[in-house]
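Colleague: Sequence unavailable; structure follows:
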């Protein structure tokens, strides 16, 4: 597997801090180029996900280790950013939520556990399951995709090796091949960055297509702290050409930027 191939660099322990940072950064610069090559695959997946979600479907991510954590992060940021329900985009990690902070040994090796985890959400054919696995061989992800596909769900994946078992299990695979890691096999580095970028593109594009952005603004975001309240007020002020006092009054009455703008008279 390419993700397990030997680093381009030798004797890392003998490098200065400057050289370590410079060389890591040099490798990181190759990641967006690899993601760009996968845009056609991402486009196909996003198009299918949007169609399902317009019919009431949900989006599930399944993964283990770093890949699972990235899925959980992406899913958890959708409600505050776009004002969607917490169960619309769901991230599941092998070993359960405890594995977000502390690795759970061998949790990724059970090919049946992902479907058990998904079934707790009463998964339906209109839903989408996206497997995330740098190696492309994680049993938790392969089993989950196979069983989700058999149940009629749409399936996709984000992997960093070509021709993997995970990609074969998914109808719409996204393969972002970033090459050897700076530290051999440490896929939390380039592979993890690639997965994060791909997830950003996936969820953001889906939410925009679902109408959760107006212009370039997060008009449905939750006003859950002072920074976001101030951002919302600026949006309303700019859109309606009103004072800050009026903007804050509208936000207090209608709960978000969209409501404030659409109900202003």
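Modeller: Thanks, I have it. If you're wondering where the values come from, they're calculated on a predicted model, not measured in any experiment.

Colleague: contacts, neighbours, all on C-alpha from now
Modeller: Fine.

Colleague: Mind listing what's buried along the helix or strand containing residue 233?
Modeller: Residue 233 is part of helix 226-240 when elements are defined by DSSP states H and E. Within helix 226-240, the residues scored as buried using 16 or more other Cα atoms under 10 Å are 229, 232, 233, 234, 235, 236, 237, 240.

Colleague: What of stretch 165-184?
Modeller: Neighbour-count burial for stretch 165-184, counted by 16+ other Cα under 10 Å, picks out 165-183.

Colleague: ok, second structure coming up, stack it against the first:
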């Protein structure tokens, strides 16, 4: 007989582990496979739309904490962990924030980004150890990422964060999960069974990516990292971004390309270049 914890684990995995709505995939043509995957993908934004109120609550508390100097941490394993690392790594170049304001931690360490580390996600204590490296405090926010909602690495990390008075959130793809039970601000995007049964890198991963895009973009706008609809604090780390910076300065100030280029070269920052014009006018 199964004990209650194991029975609950199985029940919570029903949606993400349920058999696909499609069968005999190997008998489909390439076109059929692509069209059916696309049909399933179309349902994801609708599932995200249903939980906007949950995302709103998480975004509001995260912005509040970060305005006061706090940081955002993601903890996850496998695809979920990689998505957290991805979102965190894109915040500095996009919004000009220091690399340690949004941090993605994955079970098994950075090596697990490229190659799966066996059983790393099953360690209930490791996430908290990983967070302690960053001197985690009650100024910060910890968001657990787990499609199944049952990942021990994430559960343990959120549990310890709660014990230390740290704001916790999560993004999961099953309702009523153990991860969501630990999170003070849960986001539960239920996208249903995957096209390839149990392959949560598909719809579940897409849903998590959408939510993380929404979360950090909203928070960064609240932090004043955007002007109008422009990334005025972005890092000018390549020619494409440099020329984008010039175009932003032209759009915001009405200056010609030569003047905008000179301003960007002088100040090395889009926001400062724009502000210099506004102050002098």
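Modeller: Looks like it arrived, so ask away. Source: prediction; values computed, not measured.

Colleague: Report the TM-score for the pair.
Modeller: Overlay of the two chains. TM-score (TM-score structural alignment, normalised by the length of the first structure): 0.99; 265 aligned residues with a Cα RMSD of 0.6 Å.

Colleague: before we move on, back to that, now the helix holding residue 233 of the first structure on the second structure. Mean distance?
Modeller: Helix 226-240 of the first structure, aligned to the second structure and superposed, deviates on average by 0.8 Å (mean Cα distance after the TM-score superposition for the first structure).

Colleague: Excluding sequence neighbours, find me the nearest residue to the equivalent of residue 182 of the first structure over in the second structure.
Modeller: Using TM-score structural alignment as the criterion, the counterpart of residue 182 of the first structure in the second structure is residue 195. The spatially closest residue to residue 195 of the second structure, leaving aside those adjacent along the chain, is residue 20, at 5.2 Å (Cα to Cα, 6 or more residues apart in numbering).

Colleague: residue contacts, the counterpart of that neighbour in the first structure?
Modeller: Using TM-score structural alignment as the criterion, residue 20 of the second structure maps onto residue 7 of the first structure. By Cα atoms under 8 Å, 6 or more residues apart in numbering, the contact list for residue 7 of the first structure reads 180, 181, 182, 183, 184.

Colleague: Equivalent analysis for residue 181 of the first structure, please.
Modeller: Going by Cα under 8 Å, 6+ apart, residue 181 of the first structure touches 3, 4, 5, 6, 7, 8, 27, 187, 189, 190, 191.

Colleague: do you know how far the fifth one is from residue 194 of the first structure?
Modeller: To tie it back to what came earlier, the one meant is residue 7 of the first structure. Relative to residue 194 of the first structure, residue 7 of the first structure is positioned 17 Å away (criterion: Cα to Cα, to the nearest Å).

Colleague: next one: the second one
Modeller: Spatial separation of residue 4 of the first structure from residue 194 of the first structure under the definition Cα to Cα is 16 Å.

Colleague: what's in contact with stretch 133-148 of the first structure?
Modeller: 1, 3, 62-64, 67-68, 94, 107-115, 129-132, 154-155, 157-161, 164-167, 169-170, 187, 191-192, 195.

Colleague: Quick one: buried ones out of these?
Modeller: Neighbour-count burial (16+ other Cα under 10 Å) applied to the contacts of stretch 133-148 of the first structure gives 3, 62-64, 67-68, 94, 107-115, 129-132, 154-155, 157-161, 164-167, 169-170, 187, 191-192, 195.

Colleague: In strands, which of those appear?
Modeller: Residues of those located in strands (DSSP state E): 62, 63, 129, 130, 131, 132, 154, 155, 157, 158, 159.

Colleague: correct me, but the match of residue 182 of the first structure touches residue 38?
Modeller: No - at 9.5 Å, residue 195 of the second structure does not count as touching residue 38 under the criterion of Cα atoms under 8 Å.

Colleague: The lengthiest helix in the second structure - contacts with which helices or strands?
Modeller: Counting by DSSP state H, the longest helix found in the second structure is helix 203-222. Contact partners of helix 203-222 of the second structure among helices and strands, from 3 or more Cα pairs under 8 Å, 6 or more residues apart in numbering; DSSP states H and E: helix 44-50, helix 52-67, helix 78-95, strand 167-172.

Colleague: cutoff 7 Å now
Modeller: For helix 203-222 of the second structure, the packing partners by 3 or more Cα pairs under 7 Å, 6 or more residues apart in numbering; DSSP states H and E come out as helix 44-50, helix 52-67, helix 78-95.
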